[in-house]
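1. Mind folding the following:
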Amino acid sequence: MGNSTGSMFYLFVIVIALYIVGASIYQAFLWFRKWQEKKRDEKFSMDNEENKE
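-> Here you go, the predicted model:
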């Protein structure tokens, strides 16, 4: 029974690490989507500027 505390600690560390990695991937995905949308909006507004003239 003495070893179960150590294995529980490792499980806890693994869960925390997976949470951090997952949250980082999700934030990167959100940033990428926002960046892509911004790029698309800039292109769209540039096309509109050309069409006005």
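2. contacts and neighbour counts: CA atoms only from here.
-> Fine.
3. residues in contact with Glu50?
-> Contacts for Glu50 (C-alpha atoms under 8 Å, 6 or more residues apart in numbering) come out as none.
4. Second chain to compare with the first, below:
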Amino acid sequence: MSLIGTATAFYVGFKNNQAYGRNWEARIIWGQLPIPVGRLELPLACWAKIVCPKKYN
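-> Just a heads-up that it's a prediction; the model follows:
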């Protein structure tokens, strides 16, 4: 019985480690997302004629 419990503990431990790795990778990708979005913000605002500095006229 203890052998089954030990095997289950190893299995759950490895699955938890995989889930943490996927979560960390997703945090890195989502953390990099605001950089390209920020670069598009001013040209899109100018295109929508909300705010258009002289640089984009």
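5. care to give me the TM-score?
-> After superposition, the two chains reach a TM-score of 0.66 (TM-score structural alignment, normalised by the length of the first structure), with 50 aligned residues with a C-alpha RMSD of 2.3 Å.
6. just the helices in the second structure please.
-> Assigned by DSSP state H, the second structure shows helices spanning 2-32, 34-47.
7. Same list (those) but as JSON lines, adding distance to Pro53 of the second structure.
-> Supplementary listing: these in JSON lines, determined by distance: least, C-alpha to C-alpha, whole Å:
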{"stretch": "helix 2-32", "distance to Pro53 of the second structure": "26"}
{"stretch": "helix 34-47", "distance to Pro53 of the second structure": "8"}
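8. Mean neighbour count and distance to Asn57 of the second structure added to these, as JSON lines?
-> Shown next, in JSON lines, are the helices of the second structure (neighbours: other C-alpha atoms under 10 Å; distance: least, C-alpha to C-alpha, whole Å):
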{"stretch": "helix 2-32", "mean neighbour count": "11", "distance to Asn57 of the second structure": "29"}
{"stretch": "helix 34-47", "mean neighbour count": "12", "distance to Asn57 of the second structure": "8"}
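9. Tyr56 of the second structure: which of these is closest?
-> Among the helices of the second structure, helix 34-47 comes nearest to Tyr56 of the second structure, with 7.1 Å by C-alpha to C-alpha.
10. and that closest one, how far out from the chain's middle?
-> Distance, stretch centre to chain centre, for helix 34-47 of the second structure: 19 Å (C-alpha atoms, centre = their mean, to the nearest Å).
11. Next: stretch 13-28 of the second structure.
-> Per C-alpha atoms, centre = their mean, the centroid offset for stretch 13-28 of the second structure relative to its chain is 12 Å.
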